[in-house]
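K.L.:
have a look; sequence and predicted model below, questions after that.
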Amino acid sequence: MTEPAAGGPAPVRILVCDDHVVVRAGLLALLDSAPGIEVVGEAGTGEEALALAARLAPDVVLMDLQLGAGIDGVETTRRLTTGTATTGTATTGGAGRAPHVLVLTTYDTDADITRAIEAGATGYLLKAERPEELFAAIHAAAQGRTALSGPVAGRVMANLRKPRPALTDRERDILAQLATGLGNREIARALFISEATVKTHLRRIYDKLGVDTRAGAVAVAKEQRLLP
């Protein structure tokens, strides 16, 4: 890490969370050479990241999405940005605020991007980015500014421009019930309709969403924010 000039701004305090030891070591070595950045800790699990954030008060948490056993990067992000760990312990960083989370991952699916942003991530970068882009994104995240990889920004804009499927009120009701894990019989009872009617509506929902499974319908509905 390059030391800040006398009287200059304090370095951005970083906590790195990645379950791959080799990747984490590479990030630490890379960030050590970055101007205005100070790595204050490293974590291999979401639970460890929450505990360290509560103790070290980083400005930014560099977060992978897939963390092996335990909670994933999205759930860890949600808990960090809301300022509480599982036990209710505060995870606030400097100036009494929750740390900003900058996702750094190899996954760029629409579902992953949407889940991370909805969980409160300030930025979303791919691991293929150049070091200079990563450094700039860290500084941007520390200031609360959005930082997105080019491909990610393109997907976000494309999804915003994409018209949402025109579902009827009844189809939305059934989709909401479907998302809770209910079967056709339970949905029929909950909505006071016949099971055959539920099946008819499901076929129409599948056609409109371009899927052929219940899980696929729920995934697309969450991705396109069609659920209540």
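P.N.:
Sure, I can see it.
K.L.:
use CA for all of it now, contacts and neighbours both
P.N.:
Will do.
K.L.:
could you look up the SS state of the most centrally placed residue in the chain?
P.N.:
Residue closest to the average C-alpha location in the chain (C-alpha atoms, centre = their mean): Ala116, at 1.4 Å. Under DSSP: H, G, I helix; E, B strand; the rest coil, Ala116 falls in the helix class.
K.L.:
what sits against it?
P.N.:
Listed by C-alpha atoms under 8 Å, 6 or more residues apart in numbering, the contact partners of Ala116 are 74, 77, 103, 124.
K.L.:
how about 6 Å then?
P.N.:
Val74 (C-alpha atoms under 6 Å, 6 or more residues apart in numbering).
K.L.:
hmm, who's touching the helix or strand hosting Leu125?
P.N.:
Under the criterion of DSSP states H and E, Leu125 resides in strand 123-126. Outside strand 123-126, the residues that touch it by C-alpha under 6 Å, 6+ apart are 102-106, 146-149.
K.L.:
second one coming, line it up with the first:
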Amino acid sequence: MNRLILADDQVIFRAGAARVLSQEEDMRIVAQCEDAARLTSVIASFRASIVIFSSGLALDLPILLASIQEAGSRAILIADKDHHLPEAVYAQLGGIISRSVTGPQLIEAVRRVAKGQRSIERSAVSTMPSHDAVGARVRDRLTPKELQIVALIVQGCKNKDIATQLNTKEQVIKNYLRSIYDKTGVSDRLELALFTLHHRLLAEAAAKAGTLIQMKSA
């Protein structure tokens, strides 16, 4: 069983990645972190894991990679933008993926790293596309309420939970989902999570909508 640690400050991407990976029988998410401090403590607690972390966490990469190596773990970097990594840092990474990674690509990268191989997505260390036309188009078609539902779906919430959080009826959520599926071109919840994971602009909009729900609930 491959034990995975996910560390990313973008909730939608982290939740989507966790949903994708948790579907695999040979993978188990042992921890999720949204900041560098939490990640540091988790690495020491769960040794011999695969640590998937974002460059956006403002980490000291040499120190982080040293702690990962000391714990007998391997590292996969989520590259947020064009990166020019020092050769010493590059050599210590088991894998590099971009935000535009698809679900199957993410799974394959984890499995390669788990086998002791390297999985470097070249687009993650070169200039990445600055505009996501599909993500922007779908984002603009979805209503604010639909974006909130997308955010909750990606987090793994069931219709009953979503209805409770949005103070409405479960049947209303089902009606919203039919509209969301039609606008995104997907057929079920997992496909919706994967679609959101793949399109950065949509993921960012859903993350903001999800934050509004949390603020209202606080």
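P.N.:
Received the coordinates, thanks. Given the structure is predicted, the values throughout are model-derived calculations rather than measurements.
K.L.:
now what about the TM-score between them?
P.N.:
With the length set by TM-score structural alignment, normalised by the length of structure 2, the two chains reach a TM-score of 0.51; 127 aligned residues with a C-alpha RMSD of 2.5 Å.
K.L.:
list the ones among the contacts of strand 123-126 of structure 1 that fall in strands.
P.N.:
Of these, the ones assigned to strands by DSSP state E are 102-105, 147-148.
K.L.:
neighbour count and distance to Gly26 of structure 1 added to the residues you listed, as TSV?
P.N.:
Formatted as TSV, these follow (neighbours: other C-alpha atoms under 10 Å; distance: C-alpha to C-alpha, whole Å):
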residue	neighbour count	distance to Gly26 of structure 1
Leu102	30	17
Val103	27	16
Leu104	24	13
Thr105	19	14
Ala147	23	21
Leu148	20	21
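K.L.:
farthest-separated two in the residues you listed?
P.N.:
Farthest apart among those by C-alpha to C-alpha are Thr105 and Ala147. That separation is 13.5 Å.
K.L.:
what does the longest helix along structure 2 rub up against?
P.N.:
Counting by DSSP state H, the longest helix found in structure 2 is helix 200-217. For helix 200-217 of structure 2, the external contacting residues (C-alpha under 6 Å, 6+ apart) are 12, 135-136, 139, 147-148, 151, 196.
K.L.:
same question for stretch 40-52 of structure 1.
P.N.:
Contacts to stretch 40-52 of structure 1, defined as C-alpha under 6 Å, 6+ apart, come from residues 14-19, 67, 71, 76, 85.
K.L.:
among these, which one lies nearest to Ile174 of structure 1?
P.N.:
Ile71 (29.3 Å).
K.L.:
burial count for the nearest residue to Val138 of structure 2 once chain neighbours are set aside?
P.N.:
Distance criterion C-alpha to C-alpha, 6 or more residues apart in numbering; nearest residue to Val138 of structure 2, sequence neighbours excluded, is Thr184 at 6.2 Å. Neighbour count for Thr184 of structure 2, taken as other C-alpha atoms under 10 Å: 19.
K.L.:
for structure 2, which segments count as strands?
P.N.:
According to DSSP E, the strands that structure 2 contains are 2-7, 27-33, 50-54, 74-79, 95-98, 119-120.
K.L.:
can you add distance to Gln214 of structure 2 and give the ones you listed back as CSV?
P.N.:
Shown next, in CSV, are these (distance: least, C-alpha to C-alpha, whole Å):
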stretch, distance to Gln214 of structure 2
strand 2-7, 20
strand 27-33, 18
strand 50-54, 23
strand 74-79, 25
strand 95-98, 27
strand 119-120, 36
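K.L.:
among those, single out whichever gets nearest to Ala17 of structure 2.
P.N.:
Among those, strand 2-7 sits nearest to Ala17 of structure 2 (C-alpha to C-alpha), with 8.3 Å.
K.L.:
trace that closest one over to structure 1 and give me the residue numbers.
P.N.:
The aligned range for strand 2-7 of structure 2 in structure 1 is 12-17, by TM-score structural alignment.
K.L.:
how far apart are the matching stretch and its match in structure 2?
P.N.:
Stretch 12-17 of structure 1 differs from its equivalent in structure 2 by a mean of 0.5 Å after superposition (mean C-alpha distance after the TM-score superposition for structure 1).
K.L.:
contacts for that stretch?
P.N.:
Counting by C-alpha under 6 Å, 6+ apart, 37-44, 58-63 sit against stretch 12-17 of structure 1.
K.L.:
farthest-separated two in these?
P.N.:
Maximum distance among those (C-alpha to C-alpha): 20.2 Å, for Ile37 and Gly44.
K.L.:
out of the two, which sits in the more crowded spot?
P.N.:
Set side by side, Ile37 of structure 1 and Gly44 show more neighbours around Ile37, with 21 against 17, by other C-alpha under 10 Å.
K.L.:
if I look at Lys127 of structure 1, how far off is Leu160 of structure 1?
P.N.:
24 Å (C-alpha to C-alpha, to the nearest Å).
K.L.:
what residue of structure 2 matches up with Pro131 of structure 1?
P.N.:
Pro131 of structure 1 maps onto Gly103 in structure 2, by TM-score structural alignment.
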